[in-house]
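K.L.:
Need a 3D model of the sequence below.
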Amino acid sequence: MENCTLLISTYNWPQALDLCLQSVMKQSKLPKEIVIADDGSDRDTAEIIDKYRIVNKVPIKHVWQEDLGFRKSLIMNKAVKGASYEYIVQIDGDVILNRNFIEDHLIVAERSTFVRGTRAHIRKEYVQEMFLNSQSDFKFYSKGIKNRFNAIRLPSLSWLVSKRELSGRSVRGCNMAFWKTDFVQVNGYNNDLKGWGHEDEELATRLVNNGIIKKSVKFRCIQYHIFHPLASRELENIHDDLLFDVRNNKIIRCENGYENSFYK
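P.N.:
As a prediction, the model looks like this:
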């Protein structure tokens, strides 16, 4: 795989997005474009994006929708519509990428699969210092890291610990990659999932129900998640019920998804 779109979701955390984009610009292999899925951020986020447009290393599309509460599924569908390339690497705007992140994803890309990566974490007590130093380069031994095992990059051993399975469990959109055609076939994210909870896992389960294999990757595709307070979980039980239905009834397409999402 030679080309990809990097899809970044964000909402009103320009400091984090700034460091995220710094790490993107340092990649050993740059994505061909960046599409930012913005769920209603204010002007500060747009200014950060404009700063990286001036750098002009990678074309950036800013797909924005009005802030009407947590509507990540809808903005992700709109952003995928704006993607020019067939392979999409998806992250959140609150992660910092290892410099080989995109290169690794392109190496492990394979037809009839989607990729599920893992993440290390930047500790709460180190976040202020990280922002103060504008730090966008981390290693597994760096100060402030936990879950260090997930920060070890060993490409020669990656194939030994990576696995394939027909399961959508434990998928997070912060480190995921898929083929746009596979995404469209299941009608993308479910727009009826509003508020936090399991929208990525629900999508992954429908991909699996359609015969697309989850490829879980270790020792490659390394990223570092910046600590932040948890979002409201008040709708999680409703989302759990929908996910249960999708899993047990082998549902492939959602009713209200990609085809119902309009990108301008």
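K.L.:
Could you use CA atoms for every contact and neighbour count after this?
P.N.:
Fine.
K.L.:
wait, isn't residue 121 in contact with residue 146?
P.N.:
Yes - Residue 121 is within contact range of residue 146, at 5.3 Å (criterion: Cα atoms under 8 Å).
K.L.:
Which stretches in the stretch 51-200 of the chain count as strands?
P.N.:
For the stretch 51-200 of the chain, the strands defined by DSSP state E, counting those that start in this stretch cover 60-64, 87-92, 95-97, 113-116, 120-122, 145-146, 163-165, 175-179.
K.L.:
Please convert those strands to a markdown table, extending it with distance to residue 33 and mean neighbour count.
P.N.:
Shown next, in a markdown table, are those (distance: least, Cα to Cα, whole Å; neighbours: other Cα atoms under 10 Å):
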| stretch | distance to residue 33 | mean neighbour count |
| --- | --- | --- |
| strand 60-64 | 6 | 19 |
| strand 87-92 | 10 | 24 |
| strand 95-97 | 16 | 28 |
| strand 113-116 | 19 | 25 |
| strand 120-122 | 25 | 22 |
| strand 145-146 | 29 | 19 |
| strand 163-165 | 28 | 14 |
| strand 175-179 | 15 | 24 |
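K.L.:
how about those strands in CSV, adding distance to residue 236?
P.N.:
As requested, the strands of the stretch 51-200 of the chain are exported to CSV (distance: least, Cα to Cα, whole Å):
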stretch, distance to residue 236
strand 60-64, 25
strand 87-92, 20
strand 95-97, 23
strand 113-116, 22
strand 120-122, 23
strand 145-146, 26
strand 163-165, 25
strand 175-179, 21
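K.L.:
Please provide the structure for the following sequence as well, for comparison with the first:
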Amino acid sequence: MLNLQIEKRLQGAGGEMKLHVDLAIEEGSFVAVAGESGSGKTTLLRILAGLEKAEGRIVISGETWMDSGYSMPVQRRKIGFVFQDYALFENMTVEENLLFVEEDRVLSSKLLEMTELVSLKGRMPGTLSGGQKQRVALCRAMMKKPTLLLMDEPLSALDPVMRQKLQQEITALHRTFGTTTLMVSHDPSEIYRLADRVLVLDRGEVVADGSPKEVLLKTQGSQKFSFEGELLDITKVDVIYVAVISIGQQLVEVVVSSQEAKHLTIGQKVMVSTKAFAPMIV
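P.N.:
The predicted structure follows:
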């Protein structure tokens, strides 16, 4: 069990706020941490890693990592940390990046095989694609067989096809090693595929905590579909108004009334929902 009672004063976009987290997380679970930028997500991961100080208590599998003035050194914490920018050693080969963490060639070979990197083990990071670099970073994080794997938006810079492939590899590694995983992500589909629990932070407070379905599905009452998007444009066509809305990677047009158009502003977040809908999946 991972028990967290954390408090820390932060300076967010809206001024000073307090990160306040009081949670118990089952060992071997995959927890996604979501929320607006500046809500405290990355700070939470850095506190768990020992990279930032905070008040409170962290106990993992009966081992105290932080408590009333005591903070276990980073190097003694059994963690793996995957950053968004890879953070690889550019002067080392793929294999050397892994072996620098732990001189275990059996484990490094297993990880390289699981992530289809065996043929690239002698290459330097500068010759790899973004997806390949992120796979190396993931393997390197697993070299100590960490009790806790922390990932800070590890796939956000990758294209959709590569993201989906790496999501499968993350799932495979998570299940194989039974690691407790916390991942910061803004991508609902990624969270749904990977996580069994979702925490949503807002100005340092946990405002939602549940399964991906409970937290992410945006339907209310008799709504069948509901999507959040950004209003890009409103144009008048004859007697109606047409709103152009960005939803994920798609642009959609929605007919709105003149009364609705008066209350809409370009750039604002909107919800698009429907009650009567017979969808086709092709």
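K.L.:
what's the TM-score for these two chains?
P.N.:
Taking TM-score structural alignment, normalised by the length of the first structure as the basis, the two superposed chains have a TM-score of 0.25; 107 aligned residues with a Cα RMSD of 5.7 Å.
K.L.:
Point me to the helix or strand that includes the residue nearest to residue 142 of the second structure when sequence neighbours are not counted.
P.N.:
Using Cα to Cα, 6 or more residues apart in numbering and skipping residues adjacent in sequence, the residue nearest residue 142 of the second structure is residue 80, 6.1 Å away. For residue 80 of the second structure, the element it lies in under DSSP states H and E is strand 79-82.
K.L.:
any idea how far residue 200 of the second structure is from residue 3 of the second structure?
P.N.:
In this view, residue 3 of the second structure and residue 200 of the second structure are 18 Å apart by Cα to Cα, to the nearest Å.
K.L.:
who has more neighbours, those two?
P.N.:
residue 200 (21 against 17; other Cα atoms under 10 Å).
K.L.:
Enumerate every residue touching the more buried one.
P.N.:
Residues near residue 200 of the second structure by Cα atoms under 8 Å, 6 or more residues apart in numbering: 33-35, 206-209.
K.L.:
can you pull out the helices in the second structure?
P.N.:
41-49, 94-101, 105-114, 130-142, 160-177, 188-194, 212-216, 258-262 (DSSP state H).
K.L.:
what comes up buried for the fourth one?
P.N.:
This points to helix 130-142 of the second structure. 130-142 (16 or more other Cα atoms under 10 Å).
K.L.:
Report the contact partners of residue 35 of the first structure.
P.N.:
5-8, 60-63, 79, 82-83.
K.L.:
So it: helix, strand or coil?
P.N.:
strand (DSSP: H, G, I helix; E, B strand; the rest coil).
K.L.:
That one and residue 165 of the first structure, how far apart?
P.N.:
From residue 35 of the first structure to residue 165 of the first structure the distance is 29 Å (Cα to Cα).
K.L.:
And for residue 146 of the first structure?
P.N.:
Where residue 165 of the first structure is concerned, residue 146 of the first structure sits at a distance of 27 Å (Cα to Cα).
K.L.:
Also residue 121 of the first structure?
P.N.:
Distance from residue 121 of the first structure to residue 165 of the first structure, by Cα to Cα: 25 Å.
K.L.:
got it, and residue 225 of the first structure?
P.N.:
25 Å.
K.L.:
next one: residue 200 of the first structure
P.N.:
Residue 200 of the first structure is 16 Å from residue 165 of the first structure, by Cα to Cα.
K.L.:
Next: residue 216 of the first structure.
P.N.:
Residue 216 of the first structure is 8 Å from residue 165 of the first structure, by Cα to Cα.
K.L.:
swap in residue 50 of the first structure?
P.N.:
40 Å.
K.L.:
With distance to residue 57 of the second structure added, can I get the helices of the second structure in JSON lines?
P.N.:
JSON lines is the format used below for the helices of the second structure (distance: least, Cα to Cα, whole Å):
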{"stretch": "helix 41-49", "distance to residue 57 of the second structure": "10"}
{"stretch": "helix 94-101", "distance to residue 57 of the second structure": "27"}
{"stretch": "helix 105-114", "distance to residue 57 of the second structure": "32"}
{"stretch": "helix 130-142", "distance to residue 57 of the second structure": "24"}
{"stretch": "helix 160-177", "distance to residue 57 of the second structure": "25"}
{"stretch": "helix 188-194", "distance to residue 57 of the second structure": "27"}
{"stretch": "helix 212-216", "distance to residue 57 of the second structure": "27"}
{"stretch": "helix 258-262", "distance to residue 57 of the second structure": "50"}
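K.L.:
What count of nearby residues applies to residue 189 of the second structure?
P.N.:
12.
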